[in-house]
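Participant: Generate coordinates for the sequence data below:
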Amino acid sequence: MAKDKEKKPRRPRAETPRGFRDYFGAEVRARAGMLSAITEVYHAHGFDPLETSAVETVEALGKFLPDVDRPNEGVFAWKDEDEDWLALRYDLTAPLARVYAQHRQTLPTPYRRYQVGPVWRNEKPGPGRFRQFYQCDADTVGAASMAADAEICAMLGEALEATGIAPADYVIRVNNRRVLNGVMEAVGVLDPADPEAGAERRGIVLRAIDKLDRLGTEGVAALLGAGRRDESGDFTRGAGLGPDQAALILGVMAAGEGDGAATCARLRELVGSSEAGLRGVTELEQIAELLDSRGSGRVLIDPSVVRGLGYYTGPVYEAELTFEILDEKGQRRRFGSVAGGGRYDDLVNRFTGEAVPATGVSIGVDRLLAALAAHGSAATAEPGPVVVTVMDRDRMADYQAMAAELRAAGIRAEVFLGNGNMGRQLKYADQRGSPVAVIEGGDEKARGVAQLKDLALGARLAAAIETHDDWKAQPAQIEVGRSALVAEVRAMLARARG
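Facilitator: Now for the predicted structure:
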């Protein structure tokens, strides 16, 4: 009997996990440039940077995500050796609440911070929907005044404009959770004496309001009532409200069709005698007045803004890009939301038992980058480094010195460290997006010169060239004195930039 062959170890699959993605050079640089523009705005307003751990205790994070059907209620969580449940942060706000509660004796009040970093959500991935994504937040902790909310909204507009978004291409829409609570009281799905009762039904109502842009008034009305069947035949259970109740909520959503003063006046009528609702309307009036005094005309009061996270307690806001793009089906549509936030006065209280007001906003970094690219507002891709080619392997120190000389003059440069003839080296430079290649063989070294190849002009010929002499014959290549190398490379780079 033949001896069984030993099984070879199975090789791991070289693939990105579902719902995650990799970022390469140009994308990383574009993101860094955009974030630099945004955080400069935050810095100018007096906000300080903060970095928090990617891992928090589940207890510290709390349960605020709307996607409760996922394992661990939407977070990536595990139990460590100390029997503590840990999780990857799902946003940057819950960690901020923990930081402020932990260090409140030494932090200034109000504490104004911004933070940039990845967050993780255990959600079902889909087109453009990832389980890891970047956020850029700015928050003020310890200020109860609506001036803090108005400042966040105005600063958000400045940040969008700093990235290249024109004022005419965005709007920041503001609502108040207290107004929504007042409406819930008016239709009988919220009892102030027992706020926990009816939470599931209120969630259905809020999700229905949040779908106004996608489903329209008719679709929202169906979700407020018995439910809605979509085009695929799937049925979504509704909130079970009667016609009069649904009409009141639809009236609130339509109240934002006038200016800020008219919207707030209409909301006062609709919330009736609800104490929470009336306070929410007053806060919206204060925000509108403060923004008007600053000339922040791209901020509108809009009662249809909901925001999904459960920790918001007062004003909520959402930045929407209004220019149109082509979707996957080739149809024109607005780009939509790229940022959102609001007031969360109870989040720090979870740790301290003391009331600590807080408000802030979060920009979806990947989504804003995609918007800038779609709109043609993205920063022009940075060219690659100047590549110093290697003609003689025993002269590597000379080539390294040449690259160091260029870098010392502020020019990005590298030496080719792979194997291959000149054609392969120039193909590498092409892949790097290099604007210039430096060539110095033995003959050039003896004569004290170097060849500079303008790759932008010569790119079309690169595939057919194999020898050093072929490169010298090209019109895109010039010979310069070795002492003039830096000056001539700088001049060539200037011509490439136009």
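
Participant: rest of the way, CA atoms for contacts and neighbours
Facilitator: Noted.

Participant: Leu35 versus the most centrally placed residue in the chain, what's the distance?
Facilitator: Nearest residue to the geometric centre of the chain (Cα atoms, centre = their mean): Val365, 1.4 Å. Spatial separation of Val365 from Leu35 under the definition Cα to Cα, to the nearest Å is 8 Å.

Participant: just Val299 next, same as before
Facilitator: Counting by Cα to Cα - Val299 and Leu35 are separated by 22 Å.

Participant: Kindly report the same for Ala446.
Facilitator: Taking Cα to Cα as the measure, Ala446 falls 48 Å from Leu35.

Participant: you'd agree the residue nearest to the centre of the chain is up against Tyr134?
Facilitator: Yes. Under the criterion of Cα atoms under 8 Å, Val365 makes contact with Tyr134 at 5.3 Å.

Participant: Now do the shared contacts for the two.
Facilitator: Counting by Cα atoms under 8 Å, 6 or more residues apart in numbering, Val365 and Tyr134 have no contacts in common.

Participant: Let's compare: structure for the following, please.
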Amino acid sequence: MSKKSQDQDGPKSGKDLARKPRGFPDRREALIHAQAEMIDKVTSVYRRWGFEALETGAWEYADALGKFLPDDDRPNAGVFSMQDDDEQWISLRYDLTAPLARFAAENWQTLPKPFRRYAAGPVWRNEKPGPGRFREFLQCDADTVGAAGAHADAEMIAMAAEAMRAAGASDGEFAVRVNTRRLLNAVLEGVGANTDGARLTILRALDKLDRLGEDGVADLLGKGRMDESGDFTKGAELGADEVRRVLAFAKAGRETRSATLEALGQAVGTGEEATAGLEELSAIARGLEAFGCPDSDVLFDPSVVRGLEYYTGPVFEAELLKETLDEDGNAVRIGSVGGGGRYDDLVARFTGEKVPATGFSVGISRLATAFAISGELEALNGPVVVLNMDRNDPTEALKLAAELRRAGIRAEAYMGSSGMRPQMKYADRRGSPVAVMVGEDEIAKGVVTIKDLKEGAKKAKAIKSNEEYREARPGQFEAPRADMVARIREIIEMSE
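Facilitator: The predicted structure follows:
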């Protein structure tokens, strides 16, 4: 470790510092379980719609990923890369779609066409982390490779809405917002944005409409904008008329898809690309109607801008709408928790032939974080803890724990060396619904002492003195040893 690192991170103590890299979160059981359950529910939707599972490895050759590669000798901008023993650069996958494109190109002759697959797993991005934005996170994707046409996009969008609801978002708490590359192209051409740099500046400005508002975006479309910190962002240098035209397009969204199409028709004009884009959204609208997808689930939103060097047609973004408060009382809105679109050029990087494709990804880690912030993750029961009443001979505690496990109940015998009170505190920290005690008195009477920890905690709130607590022993009772499993199972079922 350098002296600078030691000065920053603490005094020289001869010990390694317990620290982790930013953007790589530690996850405990409640969040792990919530994410696994979310993946199971979302993939169940994908399977029901006829998609099959595919797993690809975490590492890909860096040139197969393509999107983040810089023009230098170390391809680690945006991705985490290293050289293998053949001195070839390999990178951790940054999404699940680029590996799919590579897989499809390698196996195209033997795959059913179109190829409909889903996948779930971790991905890694070497970028600045922030609230709900990590460098390692879970995604859950579905893609159709080899199907052209708006009906395939409509299917993906409708399925995305169903996946969001399956993941835990209620009616009115989410929306899938849809736009198309063709309408964006029409607007960009109409304002004379003919270079990649100018187009990218305009698109990045549009992407900030929700955060900066109309005035802030107008500044970014014009001369530029200075933020609260004093940092200046150079603008797209559009004239006043062009700024108004871009904003009119971005604000054409209405409460229904049909009303938005009408407003867009007035905003984009009648050029070839504009007409094609409107026809594309109209076809998607008909498909969504066929799928029974309400306007409250899927909106046409011209302000949606995703990575358009990647997408070639419709783009869509799933947004969590509700605002919640964090543990400090600060308002938090997670916003985008998934997205996708049509990417007809991705497989062509390997084959030289255009292969139509469309897909959607749920950001599992981001969505689970949003539910955790809002307090919507269900608290999980920990194991039943059998207290060790005889530190010299824990045999009875071991027997009881084994009996409970044989009955299908999650249970453990306390393995520490502490007394009764610390053992009870341990059970509380584990989130245990029940603690079981068997001492000499219980053995002599053929009973066990069972403490319903959650019910006991509720009743204890009304007790005002230690004497009253010891007398009442809230939530605690004796049961015949033969009834132990049934009584504990009853408590667990009531607490879930």
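
Participant: What does the TM-score come to for these two?
Facilitator: A TM-score of 0.87 describes the superposed chains when it is computed by TM-score structural alignment, normalised by the length of structure 2; 473 aligned residues with a Cα RMSD of 2.8 Å.

Participant: Which residue of Val299 and Leu35 of structure 1 possesses the greater neighbour count?
Facilitator: Val299 (24 against 20; other Cα atoms under 10 Å).

Participant: How about the contacts made by the more buried one?
Facilitator: Listed by Cα under 8 Å, 6+ apart, the contact set of Val299 of structure 1 reads Cys153, Ala154, Val171, Ile172, Arg173, Val174, Leu291.

Participant: Tell me how far it lies from Thr39 of structure 1.
Facilitator: As judged by Cα to Cα, Val299 of structure 1 and Thr39 of structure 1 stand 21 Å apart.

Participant: Would you state the helices of the stretch 201-350 of structure 1 in chain order?
Facilitator: Using DSSP state H, counting those that start in this stretch, the helices found in the stretch 201-350 of structure 1 span residues 212-224, 243-254, 260-271, 275-294, 349-352.

Participant: right, and those helices - which one's nearest Ala44 of structure 1?
Facilitator: Of all the helices of the stretch 201-350 of structure 1, it is helix 275-294 that lies closest to Ala44 of structure 1, at 16.3 Å by Cα to Cα.

Participant: What lies in contact with that closest one?
Facilitator: Counting by Cα under 8 Å, 6+ apart, the neighbours of helix 275-294 of structure 1 from elsewhere in the structure are 146-147, 149-150, 154, 174-183, 260-261, 264, 267-268, 271-272, 297, 299-301, 314-315.

Participant: now with 7 Å?
Facilitator: Counting by Cα atoms under 7 Å, 6 or more residues apart in numbering, the neighbours of helix 275-294 of structure 1 from elsewhere in the structure are 146-147, 150, 176, 178-183, 260, 264, 267-268, 271, 314.

Participant: Any buried residues in that helix, and which?
Facilitator: By neighbour count on 16 or more other Cα atoms under 10 Å, the buried set for helix 275-294 of structure 1 is 276-291.

Participant: Just the closest of these to Leu461 of structure 1, please.
Facilitator: Out of the buried residues of helix 275-294 of structure 1, the one with the shortest distance to Leu461 of structure 1 is Leu291. That distance is 57.5 Å, counting by Cα to Cα.

Participant: Looking for the alignment partner of the closest one in structure 2.
Facilitator: Taking TM-score structural alignment, Leu291 of structure 1 has Leu288 as its aligned residue in structure 2.

Participant: Do a quick rundown of the strands in the stretch 51-200 of structure 1.
Facilitator: Secondary structure of the stretch 51-200 of structure 1, counting by DSSP state E, counting those that start in this stretch: strands at 55-57, 77-79, 85-88, 111-120, 132-141, 170-176.

Participant: Which positions in the second one come out as buried?
Facilitator: Across strand 77-79 of structure 1, burial judged by 16+ other Cα under 10 Å covers Ala77.

Participant: how about that strand, aligned to which bit of structure 2?
Facilitator: Aligned by TM-score structural alignment, strand 77-79 of structure 1 corresponds to residues 81-83 of structure 2.

Participant: Equivalent analysis for the first one, please.
Facilitator: The aligned range for strand 55-57 of structure 1 in structure 2 is 59-61, by TM-score structural alignment.

Participant: Just the buried positions in that stretch, please.
Facilitator: Neighbour count says stretch 59-61 of structure 2 has Trp59, Glu60, Tyr61 buried, by 16+ other Cα under 10 Å.

Participant: Burial check on Ala472 of structure 2, number of neighbours?
Facilitator: 14.

Participant: typo on my end, Gly456 of structure 2
Facilitator: Applying other Cα under 10 Å, we find 17 residues neighbouring Gly456 of structure 2.

Participant: so what's it up against?
Facilitator: Gly456 of structure 2 makes contact with Pro474, Gly475 under the criterion Cα under 7 Å, 6+ apart.

Participant: That one - that's part of a helix, no?
Facilitator: Yes. Under DSSP: H, G, I helix; E, B strand; the rest coil, Gly456 of structure 2 sits within a helix.

Participant: need the contact list for Gly342 of structure 1.
Facilitator: The neighbours of Gly342 of structure 1, taking Cα under 7 Å, 6+ apart as the test, are Tyr312, Gly314, Pro315, Val316, Tyr317, Thr359, Gly360, Val361.

Participant: now with 6 Å?
Facilitator: Residues near Gly342 of structure 1 by Cα atoms under 6 Å, 6 or more residues apart in numbering: Pro315, Val316, Tyr317, Thr359, Gly360.

Participant: before we move on, the earlier item: what is the nearest of the contacts of helix 275-294 of structure 1 to Ala77 of structure 1?
Facilitator: For these, the nearest to Ala77 of structure 1 is Gly314 (29.3 Å; Cα to Cα).

Participant: what's the burial count for the aligned residue in structure 2 for that closest one?
Facilitator: In structure 2, the residue matched to Gly314 of structure 1 (TM-score structural alignment) is Gly313. Gly313 of structure 2 is surrounded by 22 other residues when neighbours are defined as other Cα under 10 Å.

Participant: and what of Phe232 of structure 2?
Facilitator: 12.

Participant: you'd agree it is up against Gly224?
Facilitator: No. In terms of Cα atoms under 6 Å, Phe232 of structure 2 does not count as a neighbour of Gly224; the distance is 7.1 Å.

Participant: For Met389 of structure 2, see how far away Val436 of structure 2 is.
Facilitator: In this structure, Val436 of structure 2 and Met389 of structure 2 are 10 Å apart, going by Cα to Cα.
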